[in-house]
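[1] Here you go, sequence then predicted model.
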Amino acid sequence: MSYEEITLETEEKMEKATSVFSDELKGIRTGRATPGLIENIRVEYYGSPTPLKQISSISVPEPRMLVVKPFDVSVMKNIEKALLKSDLGMTPNSDGKILRLQVPALSEERRKQIVNQVKELAEKAKISIRNIRRDSNKQADQLEKSSEISEDDCKALKEEVQDFTKKFEDKVNEYFDKKQKEILEN
């Protein structure tokens, strides 16, 4: 593996770790309705578990309400079952064509629990980024050991990897701060 390949792979992997964290945040409840809360819930659809967003449209007509309109009305009961099984604490109301979900307000204690949950996810994302850094630094050392790159190039590569690490950890912190603010506001 060359210098350029290591830097490209490192940046790619760190970007992926950050985007996974960002996607996880979408599914965390904040007291405000957002399609991300339910779009990845798996619904039994003709024998296979399918994400809700693939079999219905999800809209937010009011700040605390979600509306789910299935493309195929015959799957309505399965959607209701899947929503009830999920641990969101929301009961769907159906009129036969659409489902309405009222997003309840969060208590202060519950908000703090959710912030701690988000903090744990952020820490996992940072650990993942640091593990990528460790692996990249090992690869740099191996290149230097096998005389494919000079000592100076090895040092420069490690500095570049450290810059990526800082950049993506800052991004994770930014996502965390934004989500924390969103959760704690009423």
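    Cool, the structure landed. Numbering: from 1, shown residues only.
[2] use CA for all of it now, contacts and neighbours both
    Will do.
[3] Show me the strands in this structure, by range?
    In the chain, the strands defined using DSSP state E lie at 42-45, 48-51, 56-62, 65-70, 92-94, 99-102.
[4] Not including adjacent chain positions, what is the nearest residue to residue 34?
    Excluding the flanking residues, the one nearest residue 34 by Cα to Cα, 6 or more residues apart in numbering is residue 60, at 6.6 Å.
[5] contacting residues for the one you found?
    By Cα atoms under 8 Å, 6 or more residues apart in numbering, the contact set of residue 60 is 33, 34, 35, 66, 67.
[6] And for residue 164?
    10, 11, 14.
[7] ok, residue 49 - how many residues close by?
    12 (other Cα atoms under 10 Å).
[8] Verify the contact between it and residue 43 for me.
    Yes. Between residue 49 and residue 43 there is a contact at 5.2 Å, judged by Cα atoms under 8 Å.
[9] separation between the closest residue to residue 92 other than its chain neighbours and residue 183?
    Once flanking residues are discounted, residue 92 sits nearest to residue 101: 4.9 Å by Cα to Cα, 6+ apart. Separation of residue 101 from residue 183 (Cα to Cα, to the nearest Å): 19 Å.
[10] Between the two, which is the more surrounded one?
    Each of residue 101 and residue 183 has its neighbours counted (other Cα under 10 Å); residue 183 has more, 22 against 18.
[11] Cross-check the contact I'm expecting between the more buried one and residue 117.
    No. With contact defined as Cα under 8 Å, residue 183 and residue 117 do not form a contacting pair (11.3 Å).
[12] Buried residues of stretch 148-166, list them for me.
    149, 154, 155, 157, 158, 161, 162, 164, 165 (16 or more other Cα atoms under 10 Å).
[13] Just put the residues you listed in a markdown table and tack on distance to residue 126.
    Formatted as a markdown table, the buried residues of stretch 148-166 follow (distance: Cα to Cα, whole Å):
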| residue | distance to residue 126 |
| --- | --- |
| 149 | 29 |
| 154 | 24 |
| 155 | 23 |
| 157 | 20 |
| 158 | 18 |
| 161 | 14 |
| 162 | 13 |
| 164 | 12 |
| 165 | 9 |
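[14] then this one, side by side with the first:
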Amino acid sequence: MSGPVDLNDIKRRMDGAITAFKSDIASLRTGRASANILDPITVEAYGSRVPLNQVANISVPEPRMLSVSVWDKQMVGAVDRGIRESNLGLNPIMDGQNLRIPLPELNEERRKSLVKVAHDYAEKAKVAARHVRRDGMDALKKAEKDGTLGQDDSRAQSEKVQKMTDDTISEVDRLLAEKEKEIMQV
């Protein structure tokens, strides 16, 4: 804790925005198979929605193929339905308790739409960082108004909060540029 405003908490929350962004872009499909593609999928299981990885093993047997091995035979239909309804453009092939998911080749149009989705995720992360900055700045103004923090200390901490925000946004931009390059690579 540094003064009336916890800069470590602000840093932790901004790091959380970056972590969420990394998770979001990891689920975007590029030219090769990755088990992370199926991370956002939830399935109807035992009366509630659960993440796919809690009802099945996901593996990558080939560069353009995913394999989902469902643990409970009765869940195969729900897993198949969850994958098809996920808007990822995947069509699983049932093989007993296993689902094989061939990944279609990405065309130029699909690549561009994935880049747009990545930009949306980046904007969401930047907005989250700006919200954290606003909360920190509001707390600093309140502390200054209440007299628990001097004007010079408030200004110094405001600059630290702004620097954290700038660093977070530049990290999001860097990750976005990497992902965009990966998506557009043929």
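    Structure received. The structure displayed is predicted, hence computed values, not measured ones.
[15] TM-score for the pair, please.
    The TM-score (TM-score structural alignment, normalised by the length of structure 1) is 0.92; 186 aligned residues with a Cα RMSD of 1.7 Å.
[16] returning to that earlier point: nearest to residue 110 of structure 1, of the strands of structure 1?
    Of all these, strand 99-102 sits nearest to residue 110 of structure 1, with 17.2 Å by Cα to Cα.
[17] with structure 2 superposed, average distance for the closest one?
    Compared with structure 2 after fitting, strand 99-102 of structure 1 has a mean deviation of 0.5 Å; criterion: mean Cα distance after the TM-score superposition for structure 1.
[18] and the buried residues of stretch 148-166 of structure 1, which two are the farthest apart?
    Using Cα to Cα, the pair of the buried residues of stretch 148-166 of structure 1 lying farthest apart is 149 and 165, separated by 21.7 Å.
[19] What are the buried residues along the longest helix along structure 1?
    Longest helix of structure 1, by residue count under DSSP state H: helix 108-145. By neighbour count on 16+ other Cα under 10 Å, the buried set for helix 108-145 of structure 1 is 111, 114-115, 118-119, 121-123, 125-126, 128-130, 132-133, 136-137, 139-141, 143-144.
[20] give me the number of residues near residue 178 of structure 2?
    11.
[21] Now the residue nearest to the spatial centre of structure 2: closest residue in space that isn't a chain neighbour?
    With distances taken as Cα atoms, centre = their mean, the residue of structure 2 nearest its centroid is residue 24 (2.2 Å). The shortest distance from residue 24 of structure 2 to any non-neighbouring residue, by Cα to Cα, 6+ apart, is to residue 121 (6.7 Å).
[22] residue contacts, that neighbour?
    Counting by Cα under 8 Å, 6+ apart, residue 121 of structure 2 touches 21, 24, 25.
[23] so the last one makes contact with residue 179?
    Yes. Residue 25 of structure 2 sits in contact with residue 179 when judged by Cα under 8 Å, with a separation of 7.2 Å.
[24] which residues do these two both contact?
    With Cα under 8 Å, 6+ apart as the test, residue 25 of structure 2 and residue 179 both reach residue 118.
[25] Can you give me the distance of the residue of structure 2 most remote from its centre to residue 133 of structure 2?
    Most distant residue from the mean C-alpha position of structure 2: residue 147, 39.8 Å away (Cα atoms, centre = their mean). Distance, residue 147 of structure 2 to residue 133 of structure 2, by Cα to Cα: 21 Å.
[26] Tell me the counterpart of the residue nearest to the centre of structure 2 in structure 1.
    Taking TM-score structural alignment for the superposition, residue 24 of structure 2 sits opposite residue 24 in structure 1.
[27] Would you mind measuring from its match to residue 57 of structure 1?
    Residue 24 of structure 1 is 20 Å from residue 57 of structure 1, by Cα to Cα.
[28] is it true that residue 158 of structure 1 touches residue 139?
    No. In this structure residue 158 of structure 1 lies outside contact range of residue 139 using Cα under 8 Å: 9.8 Å.
[29] Quick one: residues contacting the nearest residue to residue 7 of structure 1 once chain neighbours are set aside.
    Leaving out its chain neighbours, the residue that sits closest to residue 7 of structure 1 by Cα to Cα, 6+ apart is residue 161, at 6.8 Å. Listed by Cα under 8 Å, 6+ apart, the contact partners of residue 161 of structure 1 are 7, 10, 133, 136, 137.
[30] Mind filtering those residues down to those shared with structure 2?
    Retained in structure 2: 7, 10, 133, 136, 137, out of the contacts of residue 161 of structure 1 (criterion both residues aligned by TM-score structural alignment, their matches' Cα atoms under 8 Å).
[31] Would you mind giving these as TSV with distance to residue 175 of structure 1 added?
    Below are those laid out as TSV (distance: Cα to Cα, whole Å):
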residue	distance to residue 175 of structure 1
7	24
10	20
133	20
136	25
137	26
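[32] nearest to residue 96 of structure 1, of the residues you listed?
    The closest of these, once distances to residue 96 of structure 1 are taken by Cα to Cα, is residue 10, at 49.9 Å.
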